[in-house]
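*Asks:* My questions are about this predicted structure, shown below with the sequence.
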Amino acid sequence: MASTPRTTADQGDPTGAAGARHAGPADPARKRKAVAAAAIGNFLEHYDFYLFAAYATVFAAIIFPQSNQLAGLLYTFAIYGVAFVGRPLGALVFGHFGDRLGRRNTLAASILLMVGATVMIGVSPSFESVGVFAALWLFVARLLQGVALGGEFAGATSYLVELAPPNRRAFYGSFNTFTVGLALLSGTLVAALISAVLPPEAVQDWGWRIPFLLAAPLGAVGLYLRLRLDESPEFTALAERNETAKAPLALTLRRYWQPILVALGVTVVWTVSAFVVLVYAGTYLATQTDLSFGASLAVQAVALAVYTIVVPLSASLADRVGRRPVLITGATMFLLLSIPGFLMLQTGDIVLIVLGCSMLSGTVGVFAGPAPTALAEMFDTKVRYSALGIGFNLSVALFGGTAPLIATALIGATGTPLAPSFYLTAGALVTLVVLLLVVRETVRQPLRTG
């Protein structure tokens, strides 16, 4: 992560613009409200987005009832993966406006699109009522969700990192991945609660719709909070100097393609592990072990709680010792622990299953704590939204969003339920090489301004 020399504004600006940029809102309470609003919006978008995975087995039954369980899951995860085709598109569109016009209103638009697409899933028809049109309906809804989330991660990360004090950037940036954990945990708990309260027939008939339809009131709250955000101080200072990029996307592709490739490489194990361990695990336990659907969700909830606790601790450590040591530790842990972790899931012992899932999810948390900030620090403020969005979402589309589909297909092709751990190990190896050979340390360096 190469750094650029300090600009005049960094060294001393008589107008005071640089000081305002680094300090953010003068009122600490106002800054806390801004962080909370950005984080809550990120939480709501990811809650909406990942609910689909929690009900993968239900969708397989109601959308593809004529297929066997494995084929139905493969078709369902193919539709799940469609959203990740939309994410790079969302990064291009939202990144352009986020770097051209500002972070706040662009983030508000992304949450509005996410809510509409999630409600669309909540009212989707079944194969029994409309035939193959049911799969098409889900396809469109998931594509729109992907476009929305493609504009969320880079925008929220840019905003949080630009708002943060220089010595706490990793901690502030970790709110993005911390709230992802909360969102996954909330979605899992809601799904588990519905499964506990309603009989299986009711869940499959109409109960699964409840979490998706909750997106409407929750999204209204998120939109209200987003519209009340202060603009990023870094972007505001850039706009006041009339230095915003006129064509951010063209500038990004022309001058920043190398750090984008580095960001993609760094993100490989993060995206693979997040979607295999945090998203796919519930389906894996329900289909590859003797655990019931409800018990699988309960185990996953414990693992997600572990992840959520580890993220801010890992980020705080990265603010003290640096981004690289923590990221390298996380990638190495996946290299060593992925196969043993999945072996624990196959023991049939509930204690070992919980420990295995928690060990794997904790490892995701180690990496995910400093990762958003490490990526954001690779790019200049004038293109941060666009460049970060492209690098991250390309990696998610290629390696993360396809992970449940690849994991399920690998199990079918190899005949071993350990197959997903091989994918995790390969991803860890790729990222570790990139971290050791290419990535530079950025802790205690000023944000790049361009």
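*Replies:* Right, received. Where do you want to start? Numbers count the residues shown, from 1 in each chain.

*Asks:* Only C-alpha atoms from now on, for both contacts and neighbour counts.
*Replies:* OK.

*Asks:* Please spell out which residues along the longest helix anywhere in the chain are buried.
*Replies:* Secondary structure of the chain read by DSSP state H shows that its longest helix is helix 69-101. Buried residues in helix 69-101, counted by 16 or more other Cα atoms under 10 Å: 70-101.

*Asks:* For the stretch 201-350 of the chain, just list every one of the strands.
*Replies:* For the stretch 201-350 of the chain, applying DSSP state E, counting those that start in this stretch gives no strands.

*Asks:* any idea how far residue 177 is from residue 165?
*Replies:* As judged by Cα to Cα, to the nearest Å, residue 177 and residue 165 stand 18 Å apart.

*Asks:* Same drill for these two, tell me which one is more crowded.
*Replies:* For residue 177 and residue 165, the more surrounded residue by other Cα atoms under 10 Å is residue 177, and the numbers stand at 26 against 16.

*Asks:* which residue packs closest to that one, ignoring adjacent ones?
*Replies:* Leaving aside its sequence neighbours, residue 177 sits nearest to residue 368 (Cα to Cα, 6 or more residues apart in numbering; 6.4 Å).

*Asks:* Wait, the one you found touches residue 310, no?
*Replies:* No: using Cα atoms under 8 Å, residue 368 is not in contact with residue 310, being 9.0 Å away.

*Asks:* where does residue 439 fall, helix, sheet strand or coil?
*Replies:* coil (DSSP: H, G, I helix; E, B strand; the rest coil).

*Asks:* That one against residue 262, yeah?
*Replies:* Yes: with contact defined as Cα under 8 Å, residue 439 reaches residue 262; the gap is 7.5 Å.

*Asks:* Spit out the contact partners of the closest residue to residue 233 other than its chain neighbours.
*Replies:* Counting by Cα to Cα, 6+ apart, residue 233 lies nearest to residue 21, which is 4.7 Å off, once chain neighbours are set aside. The contact partners of residue 21, taken as Cα atoms under 8 Å, 6 or more residues apart in numbering, are 233-234, 236-237.

*Asks:* which outside residues touch the host helix or strand of residue 358?
*Replies:* In the assignment (DSSP states H and E), residue 358 maps to helix 350-368. With contacts defined as Cα under 8 Å, 6+ apart, helix 350-368 is touched by 174, 177, 270, 273-274, 277-278, 281, 299-300, 302-304, 306-311, 314-315, 326-327, 329-331, 333-334, 337-338, 340-342, 344-347.

*Asks:* before we go on, here's another structure to hold up against the first:
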Amino acid sequence: MPKAPPAITTRSMALAAFSTVVEWYDFTVYLYLATVLARVFYGGGGTSLAATLGGFAIAYLMRPLGAVVFGHVGDRYGRRRTLLLSMALMTGAMLATAMLPTHAAIGPAAGWLLLALRCVMAFAVGGEYTGVVAYLLEGARPNQRGLVTATAAAASEVGGLAAVGISALTVGAMSTAALDGWGWRIPFLVGAALAAVVWIARSAMDESPDWERARAEGTVPDNPLRTALTHHRAGIARGFAISALGSITYYVGITYVPAFLTTVGRLAETRALWLSTVAAVVVIAVTPLVGALSDRWGRRPVLVALALLAAVLPLTLFGWMAGGSAAEVTAGALLLAALAGGVSAVGAVATAEQFPGEGRLSGLAFGATTATAIFGGLTPLGAHLLTERTGWAPAPGAMIAVVALVVLPVLIRLPRPKTDG
């Protein structure tokens, strides 16, 4: 009988969770600086913000491709290897972004170069988050998987908090001329430095015990992608539904909010970013709580409750942010953040549990990451265009509500998770 693989050390688990800080910082800083980047790389004007958000949406479509490539590496050669490769690529992309020439220097080519590097970043992130979630799930005790895996979502929001905080400090401390001239580079340089530190620290991580078990038993799939598509189609579909709800609540309910508040004229850039900073703190507080509740009550009841809230609340909350009092603007942003944080917390573990250890990353690539590309990458642009063309401020909330109602039947029939090994 094969010897049981060693458990993941606390140090390796903590490092894996912490690394999502860097991942989400690097990726969301682009959205938090969207109005600044619109001027710097697209020359300002009425269509520049749409071009900036459109670039984010196009680049986001690279996430499933990255997830497939890195998922194959992780399922075939080990989780540790894929986590090292993805972080190395993220480090290079962030540093290159900080060095880019602007629209004032080279004209429209600046926007194309920014788009190219966003595609590289999205490709790397495609394999990063699913790799970390799988690693934490496989290293945790079965009765603590929700709480432990939720630390990835909580840590990612620490990265979002750092991104919005540093963006707010940078924007608030400079004149528009200095910000557009060179100050916008600071958040990207910070991200590159953080990514490099994590990449170095990751070299000492343990391998996942699930992958070591599969290797010892000779069950590592030769073609993880084919294995996932052949044997786990139902899990892929369920993972898609869960991630669709998590993605649209996060990207429309959190990261799009600063641009929304600025566009509808409620808050200036700096104040909108500071409000998003407080919202990030709310997500960090909510995430481990919801993860622990899912361990106690089950994934299905918690997800169903959150989906019902997502079907009802966002319409009202976006209406508050567009036309309510200052207190209603604040409450709207914070309640949306709490909702999104809750879905992200339980969604992370629930999607990973749809698959066995053999081929788990590839299954997540086809299901969860594809949904994120569609309902995460495209929805900020969709929300912006829908609001602009209809003049109806609650439109982003309606988008969330529709997705919640569509995926609700899938969540109601969600099966109980199985334990690997």
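*Replies:* Received it, and whenever you're ready, just let me know what you need. Given the structure is predicted, the values throughout are model-derived calculations rather than measurements.

*Asks:* Give me the mean distance between the next helix or strand after the helix holding residue 358 of the first structure and the second structure.
*Replies:* Following helix 350-368 of the first structure in sequence order, the next helix or strand is helix 371-376 (DSSP H and E). By mean Cα distance after the TM-score superposition for the first structure, the fitted helix 371-376 of the first structure averages 0.9 Å away from its aligned residues in the second structure.

*Asks:* corresponding residues in the second structure for helix 371-376 of the first structure?
*Replies:* The alignment of helix 371-376 of the first structure onto the second structure (TM-score structural alignment) spans residues 347-352.

*Asks:* quick one: what's aligned to residue 366 of the second structure in the first structure?
*Replies:* Checking TM-score structural alignment: residue 366 of the second structure goes with residue 390.

*Asks:* Give me the distance between residue 164 of the first structure and residue 22 of the first structure.
*Replies:* In terms of Cα to Cα, residue 164 of the first structure sits 8 Å off from residue 22 of the first structure.

*Asks:* Map residue 166 of the first structure across to the second structure for me.
*Replies:* Checking with TM-score structural alignment, residue 166 of the first structure has residue 142 as its match.

*Asks:* What of residue 114 of the first structure?
*Replies:* Per TM-score structural alignment, residue 114 of the first structure is aligned with residue 90.

*Asks:* Who are the contact partners of that match?
*Replies:* Residue 90 of the second structure touches 23, 26, 120-121, 124-125, 192, 195, counting by Cα under 8 Å, 6+ apart.

*Asks:* Show me the helices in the stretch 301-421 of the second structure, by range?
*Replies:* Secondary structure of the stretch 301-421 of the second structure (DSSP state H, counting those that start in this stretch): helices at 326-352, 360-364, 370-372, 379-390, 395-412.

*Asks:* Same list (these) but as a markdown table, adding mean neighbour count and distance to residue 220 of the second structure.
*Replies:* Listed next are these as a markdown table, based on neighbours: other Cα atoms under 10 Å; distance: least, Cα to Cα, whole Å:
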| stretch | mean neighbour count | distance to residue 220 of the second structure |
| --- | --- | --- |
| helix 326-352 | 25 | 17 |
| helix 360-364 | 33 | 11 |
| helix 370-372 | 27 | 24 |
| helix 379-390 | 18 | 36 |
| helix 395-412 | 20 | 30 |
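
*Asks:* To residue 110 of the second structure, which of those lies closest?
*Replies:* Comparing the helices of the stretch 301-421 of the second structure against residue 110 of the second structure with Cα to Cα, the closest turns out to be helix 379-390 (20.1 Å).

*Asks:* Which part of the first structure matches that closest one?
*Replies:* Taking TM-score structural alignment, helix 379-390 of the second structure hits residues 403-414 over in the first structure.

*Asks:* Check how far that stretch sits from its aligned residues in the second structure, on average.
*Replies:* Per aligned residue, stretch 403-414 of the first structure averages 0.8 Å (mean Cα distance after the TM-score superposition for the first structure).

*Asks:* ok, back up a step: reformat the helices of the stretch 301-421 of the second structure as JSON lines; add distance to residue 167 of the second structure.
*Replies:* Output for the helices of the stretch 301-421 of the second structure, formatted as JSON lines (distance: least, Cα to Cα, whole Å):
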{"stretch": "helix 326-352", "distance to residue 167 of the second structure": "18"}
{"stretch": "helix 360-364", "distance to residue 167 of the second structure": "31"}
{"stretch": "helix 370-372", "distance to residue 167 of the second structure": "24"}
{"stretch": "helix 379-390", "distance to residue 167 of the second structure": "19"}
{"stretch": "helix 395-412", "distance to residue 167 of the second structure": "24"}
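
*Asks:* Just tell me which of these ends up closest to residue 3 of the second structure.
*Replies:* So among these, helix 360-364 is nearest, using Cα to Cα, at 21.9 Å.

*Asks:* what's the mean distance for the closest one versus the first structure?
*Replies:* With the first structure overlaid, helix 360-364 of the second structure shows a mean distance of 0.8 Å (mean Cα distance after the TM-score superposition for the first structure).

*Asks:* how close does the nearest residue to residue 73 of the first structure once chain neighbours are set aside sit to residue 78 of the first structure?
*Replies:* Nearest residue to residue 73 of the first structure, sequence neighbours excluded (Cα to Cα, 6+ apart): residue 60, at 5.5 Å. Separation of residue 60 of the first structure from residue 78 of the first structure (Cα to Cα) stands at 11 Å.

*Asks:* Equivalent analysis for residue 111 of the first structure, please.
*Replies:* From residue 111 of the first structure to residue 78 of the first structure the distance is 24 Å (Cα to Cα).

*Asks:* How about residue 219 of the first structure?
*Replies:* Distance from residue 219 of the first structure to residue 78 of the first structure, by Cα to Cα: 26 Å.

*Asks:* Also residue 44 of the first structure?
*Replies:* Residue 44 of the first structure is 24 Å from residue 78 of the first structure, by Cα to Cα.

*Asks:* ok, now residue 255 of the first structure?
*Replies:* 34 Å.

*Asks:* Kindly report the same for residue 166 of the first structure.
*Replies:* 42 Å.

*Asks:* what residue of the second structure matches up with the residue nearest to residue 73 of the first structure?
*Replies:* Counting by TM-score structural alignment, the partner of residue 60 of the first structure is residue 38.

*Asks:* Now for that match, how many residues are close by?
*Replies:* 23.
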